[in-house]
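I would like to see how this sequence folds:
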Amino acid sequence: MPMSILERLASPQGLRTQEPNEEAAALCLESPELLEEIATGLASRDARLAGDCAEVMTKVGERRPEVTAPYAEALVLALGHKNGRVRWESAHALALVADRAAKVVEAALPTLEGLVCNHDGVIVRDYAIDSIARWGTTAPARASRAWEILRDALTAWDGRHAHRILGHGAALVALQPRLVGELRDAAASFVEDERAGTRKAAKALAKALG
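Here you go, the predicted structure:
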């Protein structure tokens, strides 16, 4: 009897290498219907299995986000998983499809905003920011709402995520030009930041906005 897609993942085989998950992702790219089973695995109490499933969603989403977007709700639910790997892989996979699953992301904004403000994992916060920003590129009103959230997050965590937020600024302004003044001011406030990455992002945004 042929192995199911879940049985092909690393943890069911007792492995800790990436190759089985990469192979499973390749199969899902060829046959996207296999993602249905991967999505059910996201809710598994077996943290390693759920993490493998989230990793496959990310690997597939990097290549074909249109086939993982229908599983955005499952990814949102996985953001609350007890396991850290499941959370950050799911956050990554969601960020890849946030502009294709705008209604799901909009409903999840309180969850995403809560992650940005309160989650102790930097990676999860980064990808939550990406999801909010990419959702914001789908409509002018959403761009305004996304900026409201991200503006408040600029100084959170001692400004640790400012470079990432500023990096999304030009895309938001392109959709909602009325934000240009606020984003120009935001860029100006970070051009002398002590962190090189933040200074670079601020200067790039300032240049893009003119």
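
use CA for all of it now, contacts and neighbours both
OK.

and the end-to-end length of stretch 185-192?
Its first and final residues considered, stretch 185-192 spans 13 Å by C-alpha to C-alpha, to the nearest Å.

and it, how far out from the chain middle?
Relative to its chain's centre, stretch 185-192 lies at 25 Å (C-alpha atoms, centre = their mean, to the nearest Å).

same question, stretch 46-60
That offset, for stretch 46-60, works out to 15 Å (C-alpha atoms, centre = their mean).

may I see the buried residues of it?
Neighbour-count burial for stretch 46-60 flags 47-60 (criterion: 16 or more other C-alpha atoms under 10 Å).

which helix is the longest one in this protein?
If you go by DSSP state H, the chain has its longest helix at helix 47-63.

need the residues that contact that one.
6, 9-12, 21-22, 24-26, 28-29, 35, 38-39, 41-44, 67-69, 75, 83, 85-86, 89-90, 92-93, 96-97 (C-alpha atoms under 8 Å, 6 or more residues apart in numbering).

how about this one, so we can line them up?
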Amino acid sequence: MTVISKLASSLNRRDEVPNQELATEIAVNADSTAVAELVENLSHKSKDIRHDCIKVLYEIGAQSPSLIAAYANQFAALLDSKDNRMQWGGMTALNTIVLEQPDVVFASIPKLAAVADKGSVITRDSFVAILIQLSGIPAYSEQTLPLLNEQMLGCPSNQLPMYAENALPVISGTHKAEFVRTLTSRLGDFEKDPSVSGWRRF
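So this is what the prediction gives:
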């Protein structure tokens, strides 16, 4: 049985359980052949197959980043796709391998930013998570921390507490004062919407 035959769409399933189970099976067995087959089918003529393949790949990445890291360029190429599902799927996959392939991910920042600006909350979440990881790497932090600050300035108020909390470990030195100013400047947003969870911590 091929990997493609185990995908949710191949099984006529509308839920994601088969894809999640397949990802775990591949990750546990370190099945690089299966990963290669999934990557090859990211350009399959069937949209459902393409969507299932990227789903399984980023689920594998969440469990075993090194298993999909060699395909960072293929995931980055998906950022140019006209299919939104493939765009944010590629971004999600890149988010799992930042520490494995920081050079490729860093070089993709302009495209990542463009996708995040036009995309959903999930897309923005992935972009911020990528920036946070890159900001924890000294070689990239000076370039990525200002971009992270921009995201905090413009993100929806209900996302800001999570972004700020996740970013705290990588914010240091001269950038700390800038982030404090950003958070302080947005306190008015929370006064308008005091139901936003977690805002009092900041």
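
TM-score for this pair?
TM-score for the superposed chains, counting by TM-score structural alignment, normalised by the length of structure 2: 0.83, backed by 198 aligned residues with a C-alpha RMSD of 2.5 Å.

just to revisit the earlier point, after the longest helix of structure 1, which helix or strand is next?
Using DSSP states H and E, the helix or strand that follows helix 47-63 of structure 1 in sequence is helix 65-68.

before we move on, back to that, drop anything exposed from the contacts of helix 47-63 of structure 1.
Neighbour counting by 16+ other C-alpha under 10 Å classes 6, 9-11, 21-22, 24-26, 28-29, 35, 38-39, 41-43, 67-69, 75, 83, 85-86, 89-90, 92-93, 96-97 among the contacts of helix 47-63 of structure 1 as buried.

in helices, which of those fall?
Secondary structure assignment by DSSP H places 21-22, 24-26, 28-29, 35, 38-39, 41, 67-68, 75, 85-86, 89-90, 92-93, 96-97 of those in helices.

ok, and Ser197 of structure 2, which helix or strand is that part of?
Ser197 of structure 2 belongs to no helix or strand, assigned by DSSP H and E.

count of neighbours near it?
15 (other C-alpha atoms under 10 Å).

verify the contact between it and Asn158 for me.
Yes. With contact defined as C-alpha atoms under 8 Å, Ser197 of structure 2 reaches Asn158; the gap is 7.4 Å.

which among the buried residues of stretch 46-60 of structure 1 gets closest to Tyr127 of structure 1?
For the buried residues of stretch 46-60 of structure 1, the minimum distance to Tyr127 of structure 1 (C-alpha to C-alpha) is 11.8 Å, reached by Thr58.

excluding chain neighbours, what is closest to Ala102 of structure 1?
The shortest distance from Ala102 of structure 1 to any non-neighbouring residue, by C-alpha to C-alpha, 6 or more residues apart in numbering, is to Trp135 (5.7 Å).

contacts for stretch 143-159 of structure 1 next, please.
Here stretch 143-159 of structure 1 makes contact (C-alpha under 8 Å, 6+ apart) with 113, 116-117, 129, 132-133, 135-137, 161-162, 165, 172-173, 175-176, 179.

could you rerun that using 6 Å?
Ile132, Ala133, Gly136, Thr137, Ala162, Leu172 (C-alpha atoms under 6 Å, 6 or more residues apart in numbering).

could you do stretch 187-205 of structure 1 as well?
With C-alpha under 6 Å, 6+ apart as the criterion, stretch 187-205 of structure 1 contacts His163, Gly167, Ala206.

can you redo those as CSV with distance to Leu183 of structure 1?
Converted to CSV, the contacts of stretch 187-205 of structure 1 look like this (distance: C-alpha to C-alpha, whole Å):
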residue, distance to Leu183 of structure 1
His163, 13
Gly167, 11
Ala206, 8
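
next step: the residues you listed restricted to helices.
Cross-referencing those against helices under DSSP H gives His163, Gly167, Ala206.

for the first one, what are its contacts?
For His163 of structure 1, the contacting residues are Thr198, Ala201, taking C-alpha under 6 Å, 6+ apart as the criterion.

how near is the equivalent of it over in structure 2 to Gln74 of structure 2?
In structure 2, the residue matched to His163 of structure 1 (TM-score structural alignment) is Pro161. In this view, Pro161 of structure 2 and Gln74 of structure 2 are 33 Å apart by C-alpha to C-alpha.

and the closest residue to Arg100 of structure 1 other than its chain neighbours, how close does it get to Asn21 of structure 1?
Counting by C-alpha to C-alpha, 6+ apart, Ala69 is the residue found nearest to Arg100 of structure 1 once chain neighbours are left out, at 6.1 Å. Separation of Ala69 of structure 1 from Asn21 of structure 1 (C-alpha to C-alpha) stands at 19 Å.

same check, this time on Glu106 of structure 1
In terms of C-alpha to C-alpha, Glu106 of structure 1 sits 30 Å off from Asn21 of structure 1.

which residue is nearest the centroid of structure 1?
Ala95 (2.4 Å; C-alpha atoms, centre = their mean).

if I pick that residue, what's in contact with it?
Ala95 of structure 1 touches Tyr127, Asp130, Ser131, counting by C-alpha under 6 Å, 6+ apart.

using TSV, please lay out those together with neighbour count, secondary structure and distance to Ala102 of structure 1.
Shown next, in TSV, are the contacts of Ala95 of structure 1 (neighbours: other C-alpha atoms under 10 Å; DSSP: H, G, I helix; E, B strand; the rest coil; distance: C-alpha to C-alpha, whole Å):
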residue	neighbour count	secondary structure	distance to Ala102 of structure 1
Tyr127	24	helix	15
Asp130	24	helix	13
Ser131	28	helix	9
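
many thanks, have a good one.
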